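Undergrad: I'll drop the sequence and a predicted model, then ask my questions.
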Amino acid sequence: MTTTQPTGRVLSPVRASFLVFDSFWTWYRRNWRASVTSSFLQPALYLVALGFGFGSQVRPGPATLGLPYVQYLAPALLVASMMQIAAFESTYPVLSAFRWQQTYLAITATPITPGQVLGGQLTWIAARLGFSAVAFALIAAVLGAVTGPAIVWSVFIAVLTGMAVSAPIVAYSATLESEGQGFNVLFRFIIIPMTLFAGTFFPVEQLPGWVRPLVWITPLWHGTELSRDLTFGTVEPLQALGHLTYLVALLALGAYLARRVFNRKLAV
């Protein structure tokens, strides 16, 4: 379906979503300094503190796949960091665009549809993750925390994992009328436990047996396993396909749910 502007020009869905994306990009170019800490410095400090600080007490062995701990950690921490950034970008900014600044309402007063607004929003979040993931990979390479150029694959997996987390959260954020306890519960009981126990810092085999099935259903575990396998060259095709299918399916489901909520709340 195409959108017709008042001038009579036809605006394609791709073009409309790009215009939404461009509005976020324009804002970011003027305010990027506000996100330097969360996007670049914080992940790098985690890598230094845990990889070199705590990691100096961890000897290479089966648990670290025979690698120095910082190299074992880097591809997984890349994915976990992008998941955290994705979660933040999908909460307060989305609620603000609905309730406080009402940016979405202003956009849909033009010929741009709610679905196209969502497309632009998700595209922007993916771009933000891409910028941050590349910066993290470069910093890790400078610090000697990568094993080779295969870290590029981790960048793609980190963005995909972040989007698999982002889309359902965008759908959830769109349903809220105020932040209340909604975001606190999300971060305290979902995002932080995933970061700690989904295999980022140690193999999930070290967890009690009854906990592991809970870990296996988290997108971060799938992203972490896939990132490490691709980086270290230990990929098994069927397992990799399973991880990819899970992440893509979660992204698609989240986008579908978000589209329904956006249509309901923004339709005139």
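TA: Ah, there it is.
Undergrad: when you work out contacts or count neighbours from here on, use the C-alpha atoms and nothing else.
TA: Fine.
Undergrad: now the closest residue to residue 195 other than its chain neighbours: how far from residue 194?
TA: Leaving aside its sequence neighbours, residue 195 sits nearest to residue 80 (CA to CA, 6 or more residues apart in numbering; 6.1 Å). Going from residue 80 to residue 194 by CA to CA, to the nearest Å gives 8 Å.
Undergrad: this is the comparison structure:
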Amino acid sequence: MPRTTTAERRPLPQSPALRELGYWLHRYRRVWRGTVVISVANPLLFLTALGAGLGKLINAHAATALHGVPYLHFILPGLLAAAAMQTTYVESAGPVMQSMRTRGNYRAASATPLDPSDILHGHLMFVVLRVAMSGVMFALVGAAFGAVGAVRALLLVPCAVLIGLAFATPVMAWAVTVTRPVALNQMMRFGILPLYMFSGTFFPTTQLPRWLQAAAEVTPLWHGVELCRTLALGTATALATLVHVGYLAAMAAVGLWAARRSYRRHLHT
């Protein structure tokens, strides 16, 4: 029998960020069933109540506002984009603050050879994974309802991931500095929910007053909704898609730069 050398027994090198990701995956093993159920139940309930229920009234009395598009087809990509934003906030804001303060696992990890950037990148990878899972479930349910074709449904998943990245990095940069849970609730109430309501998720922003329409169209969720909706409906143009993708990618990049600085500053104090 051939002898195994020390070099052969040595484990393969692993990225430090993957070790942090492993921590979050280990925690997720206890709750994954519930999150999968919620990821299926949310689009199922929304599309049944709003798309198939309320949609009948809208299709009969306000079809011109949607330019003849059935409300079910109109609302699916908006809901998917909004769900990506909400999933990102839930998986990043509270967990980051708790990891930094009450739970203390960020502090514990920073006492190891892990760099603050490794801790950030590992947690960010987990958030992106959760957003991707939510996006897949939403797209599958939408395709089952006939609200989007199978091929276009697949295009919506990377869009959801990009939206998640655009929100995750600035939220994590901010959340690592938060000391009171009330700040998270205030951000949800005065930041996330208004975006959810007034970024074209449920109705075209052209129905808003001109000043509010202009404000909505510079928000990241509006760009995410428009990106998803034009791809889902087959109305996307190369220029508009490039603008939406560029906006979200730039926001993700700036947020990542800010998060690296914020994590290094607060984990080294």
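TA: Looks like it arrived, so ask away. Computed from a predicted structure; not experimentally measured.
Undergrad: which one's more surrounded, residue 80 and residue 194 of the first structure?
TA: residue 80 (29 against 22; other CA atoms under 10 Å).
Undergrad: circling back to that earlier point, correct me, but the residue nearest to residue 195 of the first structure touches residue 200?
TA: Yes: with contact defined as CA atoms under 8 Å, residue 80 of the first structure reaches residue 200; the gap is 7.0 Å.
Undergrad: which neighbours do these two share?
TA: residue 224 (CA atoms under 8 Å, 6 or more residues apart in numbering).
Undergrad: now residue 101 of the second structure: closest residue in space, sequence neighbours ignored.
TA: Using CA to CA, 6+ apart, the closest residue to residue 101 of the second structure is residue 179 (7.2 Å).
Undergrad: aligned to that neighbour, what sits in the first structure?
TA: Aligned by TM-score structural alignment, residue 179 of the second structure pairs with residue 177 of the first structure.
Undergrad: what does residue 91 of the second structure give?
TA: Residue 91 of the second structure maps onto residue 89 in the first structure, by TM-score structural alignment.
Undergrad: check residue 74 of the second structure too.
TA: Per TM-score structural alignment, residue 74 of the second structure is aligned with residue 72.
Undergrad: wait, what's in contact with its match?
TA: 64, 65, 228.
Undergrad: across to the second structure, which of those residues hold up?
TA: Contacts from those that recur in the second structure, judged by both residues aligned by TM-score structural alignment, their matches' CA atoms under 8 Å, are 64, 228.
Undergrad: ok, the contacts of residue 72 of the first structure vs residue 141 of the first structure, which is closest?
TA: residue 228 (15.4 Å; CA to CA).
Undergrad: now the closest one: how far from residue 87 of the first structure?
TA: 22 Å.
Undergrad: which stretches in the second structure count as helices?
TA: Taking DSSP state H as the test, the helices found in the second structure are 6-9, 16-28, 32-46, 55-61, 71-100, 105-110, 116-144, 150-175, 181-187, 193-198, 210-216, 220-233, 238-267.
Undergrad: if we go by neighbour counts, what in the third one is buried?
TA: It stands for helix 32-46 of the second structure. Buried positions in helix 32-46 of the second structure, judged by neighbour count with 16 or more other CA atoms under 10 Å: 39, 40, 42, 43, 44, 46.
Undergrad: which elements pack onto it?
TA: Secondary-structure packing of helix 32-46 of the second structure (3 or more CA pairs under 8 Å, 6 or more residues apart in numbering; DSSP states H and E): helix 116-144.
Undergrad: now swap in the fourth one and tell me
TA: Under the contact definition 3+ CA pairs under 8 Å, 6+ apart, helix 55-61 of the second structure sits against helix 71-100.
Undergrad: and the helix it packs on with helix 32-46, angle?
TA: Inter-element angle recorded for helix 71-100 of the second structure and helix 32-46: 150 degrees (by axes from the mean of the first three to the mean of the last three CA atoms, to 10 degrees).
Undergrad: what's the average distance of helix 71-100 of the second structure to the first structure?
TA: Superposing on the first structure and averaging over aligned pairs (mean CA distance after the TM-score superposition for the first structure), helix 71-100 of the second structure comes out at 0.9 Å.
Undergrad: next, the angle helix 150-175 makes with that helix.
TA: Using the same axes, to 10 degrees: helix 71-100 of the second structure against helix 150-175 is 30 degrees.
Undergrad: just the closest of the contacts of residue 72 of the first structure to residue 96 of the first structure, please.
TA: residue 228 (35.8 Å).
Undergrad: any idea how far the closest one is from residue 149 of the first structure?
TA: From residue 228 of the first structure over to residue 149 of the first structure (counting by CA to CA), the distance is 13 Å.
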